[in-house]
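Undergrad: turn this into a structure:
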Amino acid sequence: MSVFNKINDILLNSNKPSIELEKLFKEDEFIKSDFRIIGDLKNVPQDKKFHPEGNVWNHTKMVVDLAARIKEYSENSKNFMWSSIFHDIGKVKTTRFIKGRYRSYNHDIEGEKITYKILKNYMNEEEAVNISEIVRFHMHHIYILKDLPFADIEKLIKSSNYNDIILLFICDKLGRGSKGIEEKIDTINEVEFILEKIERYEANINIEISKRLQKINDIVIK
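TA: Sure, this is the predicted structure:
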């Protein structure tokens, strides 16, 4: 089985993908593959204030494991799970220590490019484009929440990946350090607030995702 197929199988069928992925990363076949860049995330530090869990791979493992728990609510579980493991891949090239902090400016933009460049060789064009787009939008929960100029809400709401982008917001936010119940509740409330802001652009766009959010809430608030 190829490295791609091994990762794909883990992402789609494991209840906690991080365990099997750690084992795979030690195999020579993985180390020589295009996917070795995922392993490079272990060498990318993050600001402890926002990421007490440590390096980018530690964060990614938490995101992937949570994504596995809620993937049944995604529109396309394969695309959703691949976007969860690639969402911060751009940090490999963009992370710098600036003014006393590790920063990764434009890692979402760079991540889209890297994701597409790799996955187009293993998936059909539509899948590679869709996964890359989810990666590109994964920072929008911050951009929208803080009214930053980087947000492109009009393009977001037109995306066929809208539902899965919102789900990745949740995973990305919760995949940090050790979150208590109150923090998890705050995260869900934060996503609901973001959805309200999006509805200023298009009313009723969140009817279905809001229903799913209630069920996801029962999964993550444990």
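Undergrad: every contact and neighbour count from this point should use C-alpha atoms.
TA: Fine.
Undergrad: where do the helices sit along the protein?
TA: 3-13, 17-24, 28-31, 36-39, 56-70, 77-86, 91-94, 107-119, 125-137, 140-145, 153-158, 162-174, 181-198, 207-220 (DSSP state H).
Undergrad: quick one: contacts of the fifth one?
TA: Counting contacts by CA atoms under 8 Å, 6 or more residues apart in numbering, the residues outside helix 56-70 that touch it are 11-12, 14-18, 38-39, 41-46, 51, 53, 80-81, 84-85, 87-88, 91, 167-168, 171-172, 174-177, 216, 219-220.
Undergrad: tell me the buried residues within those.
TA: 11-12, 14, 16-18, 38-39, 41-42, 44-46, 51, 53, 80-81, 84-85, 87-88, 91, 167-168, 171-172, 174-177, 216, 220 (16 or more other CA atoms under 10 Å).
Undergrad: I have a second one here; can you model it like the first so I can compare?
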Amino acid sequence: MQLKQKELNYDLTDDETKEILLYEINNHLLMDDKPSEFFDSIASTAIFREHPFNMIYNMKYAEQSPVYHPEGNVWNHTMMVIDYAAREKHKSRNEKVFMWAALLHDIGKPDTTKKRKGKITSYDHEKVGAVMAGEFLKEFTTDHKFIHQVEHLIRWHMQILHVVKNNGFADIKSMKEETDIEEVALLGFCDRLGRKGSDIGKEKQNIHVFLQKCREYKEK
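TA: From the prediction side, this is the model:
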């Protein structure tokens, strides 16, 4: 394809250049062992601060709780997640959906992050993020099935925590109606491993418990 052969001028912010950049992002997500290296290389460019890429760029300014995210801001976390997802994507039923969901899974945090009583929170970032991810992808594609699959993975990626803890936010029924629990588990696993100090053994056990509870769930 010609788009692949045309060199991108990062100083341009026109629509054609944006389309080329999206093509490059897709290529790096699907083909690189460490997609974060490409994102770090474009993070300070003018085009990456333009709509809609600024939805991703703004992650740099969204802080996270140092207790749960010692790696720092949402950008740092997301870069670790996509690198781990690149290692695990062969397990996905749809690598393109999976990798885009990994990139955009916390896109809602910049708009939902607040300090409450000295704690950093981002309540409902998965719900806000699902909507934002849809808005981002609709800038470039009319593949509604692809968009909805990415949206739904992002919408439900926090369910692993809720289901394992059996808290009031768990909603296995709705999740199973909208998305594939195996894909949610894979994304959630990468989300948990994409941070400093993660315990792979503990996270594998959490995924096991999550899937077991989802499979055993019967509508009441």
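Undergrad: so which of the helices of structure 1 comes closest to R101 of structure 1?
TA: Closest to R101 of structure 1 of those is helix 91-94 (CA to CA; 13.2 Å).
Undergrad: I would like the range of structure 2 that aligns with the closest one, please.
TA: Aligned by TM-score structural alignment, helix 91-94 of structure 1 falls on residues 109-112 of structure 2.
Undergrad: follow-up on the earlier one: would you turn the helices of structure 1 into TSV with distance to R101 of structure 1?
TA: Formatted as TSV, those follow (distance: least, CA to CA, whole Å):
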stretch	distance to R101 of structure 1
helix 3-13	32
helix 17-24	27
helix 28-31	30
helix 36-39	23
helix 56-70	15
helix 77-86	23
helix 91-94	13
helix 107-119	15
helix 125-137	23
helix 140-145	18
helix 153-158	29
helix 162-174	19
helix 181-198	24
helix 207-220	30
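Undergrad: show me the contacts for the residue most central in space within structure 1.
TA: In structure 1, the residue lying closest to the centroid (CA atoms, centre = their mean) is S84, at 3.7 Å. Taking CA under 8 Å, 6+ apart, we find S84 of structure 1 in contact with T60, V63, V64, A67, V135, L168.
Undergrad: ok, the aligned residue in structure 1 for D83 of structure 2 to I185 of structure 1 distance?
TA: The equivalent of D83 of structure 2 in structure 1 is D65 (alignment by TM-score structural alignment). Applying CA to CA, to the nearest Å, the value for D65 of structure 1 to I185 of structure 1 is 18 Å.
Undergrad: for those two, indicate the residue with more neighbours.
TA: D65 (22 against 14; other CA atoms under 10 Å).
Undergrad: chain center to the match of helix 91-94 of structure 1: distance?
TA: Offset of stretch 109-112 of structure 2 from its chain centre (CA atoms, centre = their mean, to the nearest Å): 13 Å.
Undergrad: how far apart are that stretch and its match in structure 1?
TA: Once fitted to structure 1, stretch 109-112 of structure 2 is off its aligned match by 0.5 Å on average (mean CA distance after the TM-score superposition for structure 1).
Undergrad: contacts only, for L119 of structure 1.
TA: A128.
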